[in-house]
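Enquirer: Sequence first, predicted coordinates after that:
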Amino acid sequence: MTPRISFEHQLEALNDNLVEMGQYVEKSIDQIFKALETMDIELAKEVMEGDDTVDDMEKGIEAQSLALITRQQPVARDLRMVSTALKVVTDMERIGDHAADIAEIIVRFEHADFYHLSKQVPKMIEATKKMVHDSLNAFIKRDVKAAGEIMKQDDIIDGLFDKIKTEIISLLQGGNQNADYCVDVLMIAKYLERIGDHAVNICEWTIFEEKGTIDNIRVL
């Protein structure tokens, strides 16, 4: 096996691990949104426990990427691919962290109904779920055009967050809801908004890998 063929096999293995982590993170997102809708405490706990798996995947991919850079000294597109892996894995790990953050709130307020306190929450959940799925799919396919379009979805998520914030402030001013409960709904919305930001980052890194240009990366 020539050094180049060996290197290409290592790149394929790296990409396979990225895909596996993306699928695991998307599964966590699906689970936490189902848990939020049904207040399924056991499912929320499962997401919390799964966060360690996401962390381990991140560390493994980081080690794999750094080993490739050190031993193979890639250049041009190959270097962009490995560099992108290091960046995307961080955003995927943060998405997993925020899913676990939401899970902790669900477990703490076992009998609450976060899903229906604001009519905007279900809309924000669906928008965030779609954006995560679409961004990971664009990355896997290296679809630059789709990545550019998906980034626009973040405006929808930001708009829904602003509406939820306004509704929660109104509820607090009216004194008709438990303050801690309202604050946690607002925190859930904030975590959703941050998940959307990380999905934007994944799209940005997808474009960078293919075109070598990058704009507006957010570090959260």
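Expert: That came through, no problem.

Enquirer: From now on I want contacts and neighbour counts done on CA atoms only, so please keep to that.
Expert: OK.

Enquirer: Mind naming the longest helix for the protein?
Expert: helix 3-38 (DSSP state H).

Enquirer: Can you mark which positions in it are buried?
Expert: Residues of helix 3-38 classed as buried by neighbour count (16 or more other Cα atoms under 10 Å): 7, 11, 14-15, 17-19, 21-22, 24-26, 28-33, 35-37.

Enquirer: Determine which residue lies closest to the centroid of the chain.
Expert: I95 (3.0 Å; Cα atoms, centre = their mean).

Enquirer: which residues does it contact?
Expert: Applying Cα atoms under 8 Å, 6 or more residues apart in numbering to I95 gives the contacts V25, R194, I195, H198.

Enquirer: between the host helix or strand of I188 and helix 3-38, how big is the angle?
Expert: In the assignment (DSSP states H and E), I188 maps to helix 179-211. Per axes from the mean of the first three to the mean of the last three Cα atoms, to 10 degrees, the angle that helix 179-211 makes with helix 3-38 is 160 degrees.

Enquirer: What residues of helix 179-211 count as buried?
Expert: Applying a neighbour-count criterion of 16+ other Cα under 10 Å, one finds 181-182, 184-209 buried in helix 179-211.

Enquirer: ok and the strand or helix carrying the residue nearest to the centre of the chain relative to helix 3-38, angle-wise?
Expert: I95 is part of helix 76-108 when elements are defined by DSSP H and E. If you take the same axes, to 10 degrees, helix 76-108 sits at 20 degrees to helix 3-38.

Enquirer: which is the next helix or strand following helix 76-108?
Expert: helix 114-117.

Enquirer: Whatever helix or strand comes next after that next one - contacts with which helices or strands?
Expert: Later in the chain than helix 114-117, the nearest helix or strand by DSSP H and E is helix 120-141. Judged by 3 or more Cα pairs under 8 Å, 6 or more residues apart in numbering; DSSP states H and E, the packing partners of helix 120-141 are helix 3-38, helix 114-117, helix 144-150, helix 153-174, helix 179-211.

Enquirer: Could you rerun that using 6 Å?
Expert: Secondary-structure packing of helix 120-141 (3 or more Cα pairs under 6 Å, 6 or more residues apart in numbering; DSSP states H and E): helix 179-211.

Enquirer: Determine the set of other helices and strands touching the helix it packs on.
Expert: Using 3+ Cα pairs under 6 Å, 6+ apart: helix 179-211 touches helix 76-108, helix 120-141.

Enquirer: One more pass at 7 Å, please.
Expert: Helix 179-211 makes packing contacts with helix 76-108, helix 120-141, helix 144-150, helix 153-174 when contacts are defined by 3 or more Cα pairs under 7 Å, 6 or more residues apart in numbering; DSSP states H and E.

Enquirer: Next, the angle from it to helix 120-141.
Expert: 20 degrees.

Enquirer: Second structure for comparison follows:
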Amino acid sequence: MGATPDLYFFNGILGMNDEPNRMKLQSNGKPTNMQPEYRALLPLWQTYPRQTAVLNIYGDKDDGSHSDGSVSNASSQSLRYLVAGRAKSYQERKIVWANAQHSKLHDNVQVNRVLIKFAGVLFWVNMSTWLNLTIVLLISGNLGFLCWYLSARLGVKSFKGLYFVDDERDREIALRVHNVCLNTFITGICLLMLLVFILMDSGWQLTVSRFGNIILCYLLLMMFGSNCQYYYLWRKYDRA
């Protein structure tokens, strides 16, 4: 958990207004003793965004203090009482041992993995069920239609490896088509990296869900465009 000089979202700091193993939490997460700074945050519950998913990561040095050296676990977990029943979801993850020290959490590999997993799951969870189903159907339908089109309309009888080797002519056409499509794919990946760079450096403060939706739309457009290019090139070279 992070903090600013005037505002933090835990209930006390060790050595300042808290001591190891002193503060306790009630069953609903409410601290038995609230610091003034923490109490001042209570009214914010009424305006806290309901669509927010919260991941609370805190450290435990496993030295008996039940803290990360600066903030007690109970103090860190007091965030639950501030957002419970208001946020869309609330999760806690405790990081244990030496690298769980307060200032080291930012460079902890385990923390990075938890954040990446949380961000990825959050993106898919925030997507509606029909959109998830649509994506699966589009990808499955795309592969099925490609195989049907090549077999029924273009006369390709077998699929082996990257190229179609039913006969020499099909193999020559496939080689030319795949070479062009591969160059287009590489260009698309470069443009995707550029798009990610622009979005991350734009200062738009995009949510994980919105960022993911933009990338998803780009990938769907890329898939649709590559299919159109594939069919066009195959018919073009087939007629040559």
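Expert: Cool, the structure landed. This is a predicted model, so every value here is computed, not measured.

Enquirer: Next, the TM-score between them, please.
Expert: Once superposed, the chains reach a TM-score of 0.26 (TM-score structural alignment, normalised by the length of structure 1), with 90 aligned residues with a Cα RMSD of 5.7 Å.

Enquirer: F114 of structure 1 contacts M187, doesn't it?
Expert: No - counting by Cα atoms under 7 Å, F114 of structure 1 sits too far from M187 to count as a contact (10.8 Å).

Enquirer: Can you give me the buried ones in the helix or strand that contains D56 of structure 1?
Expert: D56 of structure 1 belongs to helix 41-72 when assigned by DSSP H and E. The neighbour-count check on helix 41-72 of structure 1 (16+ other Cα under 10 Å) flags 41, 43-48, 50-51, 53-55, 57-59, 61-62, 64-65, 68-69 as buried.

Enquirer: Next: stretch 158-172 of structure 1.
Expert: Buried residues in stretch 158-172 of structure 1, counted by 16+ other Cα under 10 Å: D158, L160, F161, D162, I164, K165, E167, I168, L171, L172.

Enquirer: okay if I get those as a markdown table plus distance to T84 of structure 1?
Expert: A markdown table is the format used below for these (distance: Cα to Cα, whole Å):
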| residue | distance to T84 of structure 1 |
| --- | --- |
| D158 | 26 |
| L160 | 30 |
| F161 | 29 |
| D162 | 31 |
| I164 | 34 |
| K165 | 34 |
| E167 | 39 |
| I168 | 38 |
| L171 | 43 |
| L172 | 43 |
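
Enquirer: what's the closest of those to I140 of structure 1?
Expert: D158 (25.2 Å; Cα to Cα).

Enquirer: In contact with the spatially closest residue to the closest one that is not a sequence neighbour, which residues?
Expert: What sits nearest to D158 of structure 1 in space, not counting adjacent residues and going by Cα to Cα, 6 or more residues apart in numbering, is E193, at 6.4 Å. Contact partners of E193 of structure 1, counting by Cα atoms under 7 Å, 6 or more residues apart in numbering, are I157, D158, F161.

Enquirer: Quick one: closest of the helices and strands packed on helix 179-211 of structure 1 to P3 of structure 1.
Expert: Between P3 of structure 1 and those, the shortest separation by Cα to Cα is 14.0 Å, and it involves helix 76-108.

Enquirer: Would you mind getting the angle between that closest one and helix 41-72?
Expert: Using the same axes, to 10 degrees: helix 76-108 of structure 1 against helix 41-72 is 160 degrees.

Enquirer: how about helix 76-108 of structure 1: buried residues?
Expert: For helix 76-108 of structure 1, burial by neighbour count (16+ other Cα under 10 Å) applies to 78-86, 88-107.

Enquirer: hey, where'd the strands end up in structure 2?
Expert: 53-60, 89-96 (DSSP state E).

Enquirer: Could you look over those and pick the most buried one?
Expert: When you average the neighbours per residue for each of the strands of structure 2 (mean count of other Cα atoms under 10 Å), strand 53-60 leads with a mean of 20.

Enquirer: which helices and strands sit right next to that one?
Expert: helix 73-77, strand 89-96.

Enquirer: Tell me how far the nearest residue in space to F139 of structure 1 that is not next to it in sequence lies from T70 of structure 1.
Expert: Distances taken as Cα to Cα, 6+ apart place T206 nearest to F139 of structure 1, at 5.4 Å, with adjacent residues excluded. Per Cα to Cα, to the nearest Å, T206 of structure 1 is found 23 Å from T70 of structure 1.

Enquirer: closest one to S209 of structure 2 among the helices and strands packed on strand 53-60 of structure 2?
Expert: Each of those was scored for nearness to S209 of structure 2 using Cα to Cα, and the closest is strand 89-96 (14.6 Å).

Enquirer: Strand 53-60 and the closest one, what's the angle between them?
Expert: 20 degrees.

Enquirer: which other residues reach strand 89-96 of structure 2?
Expert: With contact meaning Cα under 7 Å, 6+ apart, strand 89-96 of structure 2 is reached by A53, V54, L55, N56, I57, Y58, G59, D60, K61, D62.

Enquirer: What is the nearest of those residues to L143 of structure 2?
Expert: Closest to L143 of structure 2, out of all of the contacts of strand 89-96 of structure 2 and judged by Cα to Cα, is A53, at 34.8 Å.

Enquirer: Relative to G120 of structure 2, how far out is the closest one?
Expert: 12 Å.

Enquirer: Over to S209 of structure 2?
Expert: Counting by Cα to Cα, the gap from S209 of structure 2 to G120 of structure 2 is 9 Å.

Enquirer: who's more crowded, the two?
Expert: Remark: of S209 of structure 2 and G120, S209 carries more neighbours, 17 against 14, as counted by other Cα atoms under 10 Å.

Enquirer: about what we covered before: redo the helices and strands packed on strand 53-60 of structure 2 as JSON lines? Include distance to N132 of structure 2.
Expert: JSON lines is the format used below for those (distance: least, Cα to Cα, whole Å):
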{"stretch": "helix 73-77", "distance to N132 of structure 2": "33"}
{"stretch": "strand 89-96", "distance to N132 of structure 2": "20"}
